[in-house]
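Student: just coords:
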């Protein structure tokens, strides 16, 4: 590794990026990849530099996985796209994504406040583009999982809801009124 590469690595380390420990949660995986790719783009790193820097952020189970990968791949010719492909095969497996789809399909508000439930719907919806390909379908999924009384009131006050933000606003209003009614 040349002096120039060491300087790139030192600049990269100063970015205080999160390590990736290998937890098979697609949301953690996605957030980690997005955060490091933003820095890679900002620093204008080439493929080899990206792979090298990303590898240094792998810890615990992810580090063990990477040690195995290094034995089976030529890291000198590995592109960033190759790294992403190998990484996704391990951490974005079909089984893991299927679990997130199942979570979305069975998601119910339960004891969560509307805003917490809405955050869960929004987070999980990105793993289900075939189930909620449109804004209207996201609205339907959100209302379906609401507590029955809130869903009823939201439907009664919603002649035509255009967006997810509007339905969330209506649900928050209904929930607020319910809480205030119980207090007084």
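Tutor: Yep, it's here. These numbers come from a predicted model, not from an experiment.

Student: all contacts plus neighbour counts: C-alpha atoms, from now on.
Tutor: Noted.

Student: got the buried residues for the longest helix along the chain?
Tutor: Using DSSP state H to assign secondary structure, the helix with the most residues in the chain is helix 164-183. Neighbour counts using 16 or more other Cα atoms under 10 Å place 164, 167, 168, 170, 171, 172, 173, 174, 175 of helix 164-183 among the buried residues.

Student: same check on stretch 83-91?
Tutor: 83, 87, 91.

Student: just give me the closest of the buried residues of helix 164-183 to residue 101.
Tutor: Comparing the buried residues of helix 164-183 against residue 101 with Cα to Cα picks out residue 164 as the nearest, at 19.1 Å.

Student: what sits against the residue lying closest to the closest one once chain neighbours are set aside?
Tutor: In space, residue 164 comes closest to residue 139 once its chain neighbours are excluded; the distance is 5.3 Å by Cα to Cα, 6 or more residues apart in numbering. Residues near residue 139 by Cα atoms under 8 Å, 6 or more residues apart in numbering: 163, 164, 167.

Student: I'd like to know how far residue 11 sits from residue 57.
Tutor: In this structure, residue 11 and residue 57 are separated by 14 Å, where distance is defined by Cα to Cα, to the nearest Å.

Student: let's bring in a second one:
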């Protein structure tokens, strides 16, 4: 009887252990499958972020030679650095989680001092978890203050072409225009402000309503600049000094006074020379602007261009 009981008990234990082992195996398999699925999902998300490519390493990021920022409190330099940095992020398929770490690695001088102080202020862990947009908010507040931006806006409204090359004045115009997004919202307005910024000898050969884009009117301005230089080379125009330095102005004034003392009379307002009687150029139109009351040498619309290199002074 005991042998029968032991045998039955053994069978019951064996069946019970078998079921328990199966249950443990199923639980383990379920956990493993769940973890594998999670890893696959994370991999897919990373691929989506990088456009199907593996996120770049810091070495690959630095291979693109990202720009350095030294902490200039200048909205133009500051925002250009941000734009350049975001361009590198895009080209290298950087993981968004690495934007702040990689980007702040390019800070130097006062900019690095600011970031080191900011990390202490918000704690290191918070700095590591910071997104790029969260970084840009305090960064711009410090390096691109509203007072400086307002000054740039004023300079933009007062910007005038005074003898600089078209490429130079266009670059200045474009840099300052970025801060007037609320005012200049379309190409027509860009053309309007660009046209009014140009000097008279450019505007009189241009009709702003003919152009559809800012690029078109800047190209026409370049063509006009080339033609003016050719006129000087052919001797049809003379180079005029524009924007004299204080020292040169003083010398010019002194020279005029000496000339006035020698001639015994003041210089003529029409031709600029010392003579008696009525000026013979009084009723003659200026060959540059077509108006009377001055000669070509004193025309306010003249541009200073070097006779040797044909570059504007």
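Tutor: In hand now; what should we look at? Please read all numbers here as calculations on a predicted model, not as lab measurements.

Student: how about the residue nearest to residue 164 of the first structure, what's its match in the second structure?
Tutor: Residue correspondence to the second structure (TM-score structural alignment): residue 139 of the first structure is matched to residue 191.

Student: name the helix or strand for that match, please.
Tutor: For residue 191 of the second structure, the element it lies in under DSSP states H and E is helix 187-197.

Student: buried residues in that helix, which are they?
Tutor: Applying 16+ other Cα under 10 Å to helix 187-197 of the second structure flags 190, 191, 193, 194, 195, 197 as buried.

Student: where does stretch 175-182 of the first structure end up in the second structure?
Tutor: Residues 225-232 of the second structure are where stretch 175-182 of the first structure aligns, with TM-score structural alignment as the criterion.

Student: stretch 100-118 of the first structure too?
Tutor: Counting by TM-score structural alignment, stretch 100-118 of the first structure corresponds to residues 152-170.

Student: what about that stretch, start to end distance?
Tutor: 15 Å.

Student: can you give the distance of the helix holding residue 191 of the second structure from its chain's centre?
Tutor: Helix 187-197 of the second structure has its average C-alpha position 19 Å from the chain's average C-alpha position, going by Cα atoms, centre = their mean, to the nearest Å.

Student: list the buried ones in the very next helix or strand once past that helix?
Tutor: Using DSSP H and E, the helix or strand that follows helix 187-197 of the second structure in sequence is helix 200-203. Judged by neighbour count using 16+ other Cα under 10 Å, the buried positions of helix 200-203 of the second structure are 200, 201, 202.

Student: as TSV, those residues with distance to residue 3 of the second structure would be great.
Tutor: Rendered in TSV, the data for the buried residues of helix 200-203 of the second structure read as follows (distance: Cα to Cα, whole Å):
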residue	distance to residue 3 of the second structure
200	121
201	122
202	118
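
Student: got a list of what the residue nearest the centre of the first structure touches?
Tutor: Among the residues of the first structure, residue 27 comes closest to the average C-alpha position under Cα atoms, centre = their mean, at 3.0 Å. Remark: with contacts taken as Cα under 8 Å, 6+ apart, residue 27 of the first structure is in contact with residue 123.

Student: do residue 145 of the second structure as well
Tutor: Residue 145 of the second structure makes contact with 73, 75 under the criterion Cα under 8 Å, 6+ apart.

Student: picking that back up, from the chain's centroid, how far away is the longest helix of the first structure?
Tutor: Computed by Cα atoms, centre = their mean, the chain-centroid distance of helix 164-183 of the first structure equals 27 Å.

Student: I figured residue 40 of the first structure hits residue 50, correct?
Tutor: Yes - the pair residue 40 of the first structure and residue 50 qualifies as a contact (Cα atoms under 8 Å) at a distance of 6.5 Å.

Student: more neighbours: which of the two?
Tutor: Neighbours were counted for residue 40 of the first structure and for residue 50 using other Cα atoms under 10 Å; residue 50 has more, 23 against 18.

Student: nearest residue to the alignment partner in the second structure of the more buried one in space, please, no chain neighbours.
Tutor: Matched by TM-score structural alignment, residue 50 of the first structure corresponds to residue 99 in the second structure. Excluding its sequence neighbours, the residue lying closest to residue 99 of the second structure (Cα to Cα, 6+ apart) is residue 132, at 6.0 Å.

Student: what sits against the one you found?
Tutor: Residues in contact with residue 132 of the second structure, defined by Cα under 8 Å, 6+ apart, are 96, 99, 100.

Student: ditto for residue 26 of the first structure
Tutor: Contacts here follow Cα under 8 Å, 6+ apart; on that basis residue 26 of the first structure touches 91, 92, 96, 97.

Student: just give the nearest non-adjacent residue to the second one, would you?
Tutor: It refers to residue 92 of the first structure. If the residues on either side of it in the chain are set aside, residue 92 of the first structure comes closest to residue 26, at 6.1 Å by Cα to Cα, 6+ apart.

Student: any idea how far the one you found is from residue 159 of the first structure?
Tutor: Between residue 26 of the first structure and residue 159 of the first structure the distance, using Cα to Cα, works out to 36 Å.

Student: repeat for residue 129 of the first structure
Tutor: Separation of residue 129 of the first structure from residue 159 of the first structure (Cα to Cα): 26 Å.

Student: pretty sure residue 152 of the second structure contacts residue 176?
Tutor: Yes - here residue 152 of the second structure reaches residue 176: they are 6.2 Å apart, a contact under Cα under 8 Å.

Student: what about the nearest residue to residue 137 of the first structure once chain neighbours are set aside, neighbour count?
Tutor: Residue nearest to residue 137 of the first structure in three dimensions, not counting chain neighbours: residue 131, with 7.8 Å by Cα to Cα, 6+ apart. Using other Cα under 10 Å as the criterion, residue 131 of the first structure is surrounded by 15 other residues.

Student: for residue 131 of the first structure, helix, strand, or coil?
Tutor: Following DSSP: H, G, I helix; E, B strand; the rest coil, we place residue 131 of the first structure in the coil state.

Student: whereabouts in the first structure does stretch 132-140 of the second structure align?
Tutor: Taking TM-score structural alignment, stretch 132-140 of the second structure hits residues 80-88 over in the first structure.

Student: quick check: buried residues in whichever strand or helix holds residue 149 of the second structure?
Tutor: Counting by DSSP H and E, the element that carries residue 149 of the second structure is helix 146-158. Judged by neighbour count using 16+ other Cα under 10 Å, the buried positions of helix 146-158 of the second structure are 149, 152, 153, 156.
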